[in-house]
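**Student:** Predicted coordinates and the sequence they were generated for:
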Amino acid sequence: MSRFRLDQMMPTLAGTWLQRPEPFDPEMGFEGVGIDSRENLKDYVFLAIKGERTDGHAYLSAAARAGATLLVVEREVDLSDLPPAVGVLKVDRTRAALVRLARAHRRSLTTTKVIAVTGSAGKTTTKRLLQSVLAPQFAGTCAPRSFNNDIGVPLTLLGASPRDRYVLVEIGTNAPGEISRLAQLAEPDIGVITMIGHSHLEGLGSVAAVIREKAAILNHLREDGWAIINADCPGLRDYLKPVENTILFGEAEDGDLRLTDRGEADGGWWFRINDRTRFRLALPGRHNAVNALAVVAVARRMGLNEQQIDEGLSRATAEQMRFVRQRVAGIDLFNDAYNANPESMVAALDTFVELTSDASRRILVLGDMLELGDQTRMLHAELGERLIKLHRSAPIARSILIGSAMHAAAEVLTEAGMSDRLEYIGELDQQAAARIAASFESGDAVLLKGSRGMALERIVDEMGPSGRNQTNGGAVLSTAGGTPSET
């Protein structure tokens, strides 16, 4: 049985035919909704979305060849290359149509728990940990990659089946009001807020505004919904008053689920909650143990027992370029090049030092932390101060700082007399990436950390085929993988 039917979708799409499919069947079925003509779209609805870099209207023929049987557009298009069996429907705006379809589908998921995760850092990790715990027990849908915007959230909801027990949705933001709009669409049964810090200040202005924006998810919980909130962010508590069901997690003394101990054992890690229950965890670092507390809270709400939760957490793996540990030509490489903000940078540095005590040399390759607005220089200078302390305690053999914003950190290190262990590069081109990669030696431990726009993975690509495998989709199943990186 098809998941969607034309006669049920038409009132929601509210479009007009440019080409009615022949033969015409008002009950024709579709297996899903997609926006990427490179994917398998057999019996799919394809929405032509116009983005910053590309326009889906240019790929209608490709979508039809990929199997799409209904193309939804927002302007007149050339029909000459399209088979008559493929319908073409014109709507007001394809993005708006995508949201309308997702809203209608969300309301059909009457027995499915929608779990929405937001925060400045830890969103993708928490979502991945949740999937590792829930998937062995229930049928469910999980947002792929960082599908956390006005396209990714609707597509995640549309990917869910009414037979699913859960849907994991990740919700991000760049500007005021985005969380509210996406949460209103998702109508979460469970809302999770991870760590909040200095992220997207360019669009939001201040940490207080970031807290207010993230907390907007709480306004759209379903009746009897649960809020699972990081207790270590005091500003969040001001927004909890209207929420009846709450669980606080973290290291704060008044948390419901408190991280009271953690350690390493048997090639992995463990953490303890409230001085009692101990769980294994496949990802390193204090920050990941805190993320796992939120997972425990959700899993218990879903009816899982401690053994099921423990097994799921012990099997988790890291997302690509999110503190993934890999061995490349004898080099212990920690690839955390997916993204960065001040809090995730500190988490990455602390975890890197914790895991590399036996390295012959520790090398930091750090790129700009972007979208920090007026606080860019100050926050990079503060990072420089932290690097001074790290150089004196760890120690660090070299710090390679890349990008215009990192100049502030480089100045701080230079003024502290550490220029002999510092290299500053204003812009990373291929030549610089190759030179940096060639400077690493067997036995080195190397951390790559920077915002997405810095593309530090180019350095890994210059390290040879084993490096390229990890930045181009190769799976990493190391228990030393982690992820202090999302913003």
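**Tutor:** It's in.

**Student:** all contacts plus neighbour counts: C-alpha atoms, from now on.
**Tutor:** Fine.

**Student:** Can you tell me which residue sits nearest the middle of this protein?
**Tutor:** With distances taken as CA atoms, centre = their mean, T124 lies nearest the centre of the chain, 3.4 Å away.

**Student:** Helix, strand, or coil at it?
**Tutor:** helix (DSSP: H, G, I helix; E, B strand; the rest coil).

**Student:** ok, which stretches of the stretch 351-487 of the chain are strands?
**Tutor:** 361-367, 398-402, 422-425, 444-449 (DSSP state E, counting those that start in this stretch).

**Student:** Tell me which of those strands sits nearest to T118.
**Tutor:** T118 sits nearest to strand 444-449 of all the strands of the stretch 351-487 of the chain, at 21.4 Å, using CA to CA.

**Student:** what is the orientation angle of that closest one with strand 398-402?
**Tutor:** 30 degrees (axes from the mean of the first three to the mean of the last three CA atoms, to 10 degrees).

**Student:** so what does strand 444-449 touch, helix or strand wise?
**Tutor:** strand 331-336, helix 342-355, strand 361-367 (3 or more CA pairs under 8 Å, 6 or more residues apart in numbering; DSSP states H and E).

**Student:** Pull the residues that contact that strand.
**Tutor:** 330-340, 345, 348, 352, 356, 359-367, 456-457 (CA atoms under 8 Å, 6 or more residues apart in numbering).

**Student:** Take this one as well and set it beside the first:
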Amino acid sequence: ILEIGAGHVGDISKLCGIIRPDFALITSISEAHIEGFGTLKNVQKGKFELFDNTREDGTLFINLDDPLIAQYPDTGKKRITYSMKRNAAVTLQIFDIDSLGRYILDFQGTQIHLRSLGFGAAQNALAACAVAQTLNVPIAQIKWKLEEFEPPAGRGNIINQGGITLIDDTYNANPLSVSLAIKTMHEMKPRGKRIFVLGDMLEMGNLSRLSHENIGAQIASSQIDYLFCYGPETLQTVKTARLMDMANAIHFDTLESLIITLKTLQKEGDIIYVKGSRGMAMERVVNHLTEQGDQS
């Protein structure tokens, strides 16, 4: 199983020349890395190179819940569709969501309790179910492996710190993943405050300002109580949130001042969600809150 990354149109075609994939799956198409691709259409074109270069007798897994992926034309290759919202070859239902935003799924009558946070984890679980079912993996084994999976560091880890729930989602950030993080916080049921700590979303090119403004609007419309931002691009996030009457939207010039304010504000029962692009090294916030100091 190989993950393919790309920053420009043509990158995936070159890698597929080495890999020659038998099975291909695209989880989503969004503005991530748009600085290198130039346009969202080019992101789609670049990712479709994976399907284009899959062997003729191979299998394509099509996420019908992503409208840009669903546009891939029928090229004669075997297609397995999956969806939570539409009729597809493989589907699952959301059974429940716990107080921390972890999904309980129903896959063909079997309940699966995810340890990973949020709707994005549920989407990824569905993709895994589609591949596993195609490979004739028993449902009992699918359930077992999904329920034992814990995300790697910085990918939505839950840390219990003195009665405070800290979510470390600092590995990276783009408009889609931040929107999913906001949705996750909205679905959580803390006894205290919801505090969202956000660093810049990088590599956004000429879409950066608009993307950061849109995130500010989403946060102001959610149940998040406090927004703490760091980085020059998130100035627009805070400005937009404040224009929508979110008084507790604050921008910090330094990460040190953000951490000091956060430590003063936090109380037992709060949920603190930390996110930002890799270049922002927002794990420094997590390290200080967990008394590890600045380890980045």
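**Tutor:** Right, received. Where do you want to start? As the structure is a prediction and not an experimental result, all values here were calculated from the model.

**Student:** could I get the helices and strands packed on strand 444-449 of structure 1 as CSV with mean neighbour count?
**Tutor:** Below are these laid out as CSV (neighbours: other CA atoms under 10 Å):
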stretch, mean neighbour count
strand 331-336, 24
helix 342-355, 19
strand 361-367, 22
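
**Student:** now the aligned residue in structure 2 for L204 of structure 1, nearest residue through space, not along the chain?
**Tutor:** Taking TM-score structural alignment, L204 of structure 1 has F37 as its aligned residue in structure 2. With sequence-adjacent residues excluded and distances taken as CA to CA, 6 or more residues apart in numbering, F37 of structure 2 is closest to H8, at 4.9 Å.

**Student:** Map that neighbour across to structure 1 for me.
**Tutor:** H8 of structure 2 maps onto A175 in structure 1, by TM-score structural alignment.

**Student:** Same question for G269 of structure 2.
**Tutor:** In structure 1, G269 of structure 2 lands on G443 (TM-score structural alignment).

**Student:** who's in contact with its match?
**Tutor:** By CA under 8 Å, 6+ apart, the neighbours of G443 of structure 1 are G330, I331, D332, A359, S360, R361.

**Student:** any idea how far the first one is from L182 of structure 1?
**Tutor:** Going from G330 of structure 1 to L182 of structure 1 by CA to CA, to the nearest Å gives 45 Å.

**Student:** Please give me every residue in contact with the nearest residue in space to R242 of structure 2 that is not next to it in sequence.
**Tutor:** Closest residue in space to R242 of structure 2, ignoring its immediate chain neighbours: A249 at 6.3 Å, by CA to CA, 6+ apart. A249 of structure 2 is in contact with Y226, L227, F228, C229, V238, A241, R242, counting by CA under 8 Å, 6+ apart.

**Student:** For the strands of the stretch 351-487 of structure 1, give me JSON lines that also has distance to R377 of structure 1.
**Tutor:** Formatted as JSON lines, these follow (distance: least, CA to CA, whole Å):
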{"stretch": "strand 361-367", "distance to R377 of structure 1": "14"}
{"stretch": "strand 398-402", "distance to R377 of structure 1": "14"}
{"stretch": "strand 422-425", "distance to R377 of structure 1": "15"}
{"stretch": "strand 444-449", "distance to R377 of structure 1": "18"}
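
**Student:** right, so of those, which gets closest to E187 of structure 1?
**Tutor:** Closest among these, using CA to CA: strand 444-449, at 34.2 Å.

**Student:** Roughly how far does the closest residue to R5 of structure 1 other than its chain neighbours sit from P154 of structure 1?
**Tutor:** Take R5 of structure 1 and drop its neighbours on the chain: the residue closest to it by CA to CA, 6+ apart is G29, 4.5 Å away. The gap separating G29 of structure 1 from P154 of structure 1 is 20 Å, by CA to CA.

**Student:** Equivalent analysis for M10 of structure 1, please.
**Tutor:** Counting by CA to CA, the gap from M10 of structure 1 to P154 of structure 1 is 17 Å.

**Student:** So which of these two has more stuff around it?
**Tutor:** P154 (27 against 14; other CA atoms under 10 Å).

**Student:** quick one: contacts for the more buried one?
**Tutor:** Residues counted as contacts of P154 of structure 1 (CA under 8 Å, 6+ apart) are L98, V99, L101, A102, R103, L185.

**Student:** A208 of structure 1: which of the residues you listed is nearest?
**Tutor:** When the contacts of P154 of structure 1 are ranked by distance to A208 of structure 1 (CA to CA), L185 comes first, at 24.2 Å.

**Student:** That closest one pairs with which position in structure 2?
**Tutor:** Aligned partner of L185 of structure 1 by TM-score structural alignment: I18.

**Student:** Ok, I388 of structure 1 next?
**Tutor:** I388 of structure 1 maps onto A220 in structure 2, by TM-score structural alignment.

**Student:** Does that match touch N248 like I think?
**Tutor:** No - between A220 of structure 2 and N248 there is no contact under CA atoms under 8 Å: 9.6 Å.

**Student:** joint contacts of the two?
**Tutor:** Common contacts of A220 of structure 2 and N248 (CA under 8 Å, 6+ apart): R242.

**Student:** more neighbours, these two?
**Tutor:** The neighbour comparison of A220 of structure 2 against N248 (other CA under 10 Å) goes to A220, with 25 against 16.

**Student:** Where is the longest strand in structure 1?
**Tutor:** Determined from DSSP state E, the single longest strand within structure 1 is strand 257-265.

**Student:** try structure 2
**Tutor:** strand 110-117.

**Student:** for that one, packing partners?
**Tutor:** Using 3+ CA pairs under 8 Å, 6+ apart, strand 110-117 of structure 2 is in contact with strand 102-107, helix 139-148.

**Student:** Of these, flag the one that's most buried.
**Tutor:** strand 102-107 (a mean of 20; mean count of other CA atoms under 10 Å).

**Student:** Check the offset of it from the chain's centre.
**Tutor:** Here strand 102-107 of structure 2 shows a centroid-to-chain-centroid distance of 17 Å under the convention CA atoms, centre = their mean, to the nearest Å.
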